[in-house]
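**Student:** This is a predicted model, with the sequence first.
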Amino acid sequence: MSKSTRATQFLQRAKVAFETITYDYDPDADRVGLQAAEAIGVPPHRVLKTLMAEVDSRPVCVIVPSDREVSMKKLAAAFAGKSAQMMRPADAERLTGYHVGGISPFGQKKRVPVAIEASAMDEAYVFLNGGQRGLQLRMAPADAQAALDAKIASLIA
């Protein structure tokens, strides 16, 4: 597995401190984020999942703890929209340039607005996908927020 991806290159260019963690990705896992948390031995709320959604038909990136679900109502409100829905996996892959299970918020092919769940900002460090299945990036949540110019909002149901 390569530890150099568009995501890691993006962070290096932005001079953001991070550590790479690899694990055995299970393609049959019901919930990829929870499987990643278990594999690397950290609480699930520290492993943040990257989801692609649409607010009023505009693409957005949403980052929430892997053990929580996104509230579509709160997501729409975070982007001053009326409605939100999850993006189809094929559309998410085309937009980001990453495969589902390996979608990183960093270094996506097309930059879209990003929102991070507010509770994640309370952690000393979090894990985000590194741009391929089985690769996590450990970093301070404030560094992730700054690198992505992300909104901080209450997004979970």
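**Tutor:** Happy to help now that I have it.
**Student:** CA atoms for contacts and neighbours, from now on please.
**Tutor:** Will do.
**Student:** For the residue in the chain sticking out farthest from the centre, give me its contacts.
**Tutor:** Farthest-out residue of the chain from its mean C-alpha position, per Cα atoms, centre = their mean: Lys82, at 22.7 Å. The neighbourhood of Lys82, defined by Cα atoms under 8 Å, 6 or more residues apart in numbering, consists of Val55, Asp56, Ala76.
**Student:** again with Ala92
**Tutor:** Met52, Tyr98, Val100.
**Student:** another one to put next to it:
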Amino acid sequence: MAKKAKKQQPGGTPATVALSAAGVEYAVHSYEHDPAHPSYGEEAAQAMGVSPDRVFKTLVADVDGTLTVAVVPVAGSLDLKALASAVGGKRAAMADPALAERTTGYVRGGISPLGQRKRLRTVLDDSAGGHATVCVSAGRRGLEVELAPGDLAALTSAVLAPIGRV
């Protein structure tokens, strides 16, 4: 892991700016994004040489009419029923990608749970707690940020719940 980041990083994303402002320890990993790759998350894990259970994807779902962020390992998928239950909802469905992009300020495949344009309710899969660090999108395709799961949960005010499926 890198030392604490400086307050201003040239070319930073809203996610890295938020991390720097919070003063948490994190590392940035970049790789050449292949537009032909079928999975953004699996591509990130392969490119960084990190186990897919430590790389988390950020998905935006609609839970009873409220956009909600789900952060789950790329090695699995999101359990929509479990997500709804985690936030006291009844029904969840994946959000319209264009709405997710407009609301978060990020493009699909680069949506970060950090530094979103509009802060959304967030649920982090509880498997994150089993790792010293996890990786999530840093706000654009080909850029990941590695940080402690406790810091990720604190900065996003996330609820921890078993929302991932293998």
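**Tutor:** Done, it's in. Remember, it's a predicted structure, so these values are computed and weren't measured experimentally.
**Student:** Can you calculate the TM-score here?
**Tutor:** Their TM-score after superposition, calculated using TM-score structural alignment, normalised by the length of structure 1, is reported as 0.96; 156 aligned residues with a Cα RMSD of 1.0 Å.
**Student:** Most neighbours among the contacts of Ala92 of structure 1, please name it.
**Tutor:** In terms of neighbours by other Cα atoms under 10 Å, the contacts of Ala92 of structure 1 top out with Met52 at 25 neighbours.
**Student:** Excluding chain neighbours, give the residue nearest to that residue in space.
**Tutor:** Spatial nearest neighbour of Met52 of structure 1, excluding adjacent residues (Cα to Cα, 6 or more residues apart in numbering): Cys61 at 4.7 Å.
**Student:** Can you find the partner of that neighbour in structure 2?
**Tutor:** By TM-score structural alignment, Cys61 of structure 1 lines up with Val69 in structure 2.
**Student:** Quickly find the element holding that match.
**Tutor:** Here Val69 of structure 2 sits within strand 66-73, counting by DSSP states H and E.
**Student:** Run through the neighbouring helices and strands of that strand.
**Tutor:** Applying 3 or more Cα pairs under 8 Å, 6 or more residues apart in numbering; DSSP states H and E, we find strand 66-73 of structure 2 packed against strand 56-63, strand 121-125.
**Student:** in structure 1, what residues pair with the shortest one?
**Tutor:** Counting by TM-score structural alignment, strand 121-125 of structure 2 pairs with residues 113-117 of structure 1.
**Student:** Distance-wise, check the residue sitting nearest the centre point of structure 1 relative to Glu93 of structure 1.
**Tutor:** The centre of structure 1 sits closest to Thr50, judged by Cα atoms, centre = their mean, with a distance of 2.4 Å. For Thr50 of structure 1, the distance to Glu93 of structure 1 (Cα to Cα, to the nearest Å) stands at 12 Å.
**Student:** Which residue is the nearest non-sequential neighbour of the counterpart of Gly97 of structure 1 in structure 2?
**Tutor:** Counting by TM-score structural alignment, Gly97 of structure 1 lines up with Gly105 in structure 2. Spatial nearest neighbour of Gly105 of structure 2, excluding adjacent residues (Cα to Cα, 6+ apart): Arg117 at 5.2 Å.
**Student:** again with Ala115 of structure 1
**Tutor:** Excluding the flanking residues, the one nearest Ala115 of structure 1 by Cα to Cα, 6+ apart is Lys151, at 4.5 Å.
**Student:** Check the burial of the corresponding residue of structure 2 for the one you found by counting its neighbours.
**Tutor:** Mapped onto structure 2 by TM-score structural alignment, Lys151 of structure 1 lines up with Val159. Residues lying near Val159 of structure 2 (other Cα under 10 Å) number 17.
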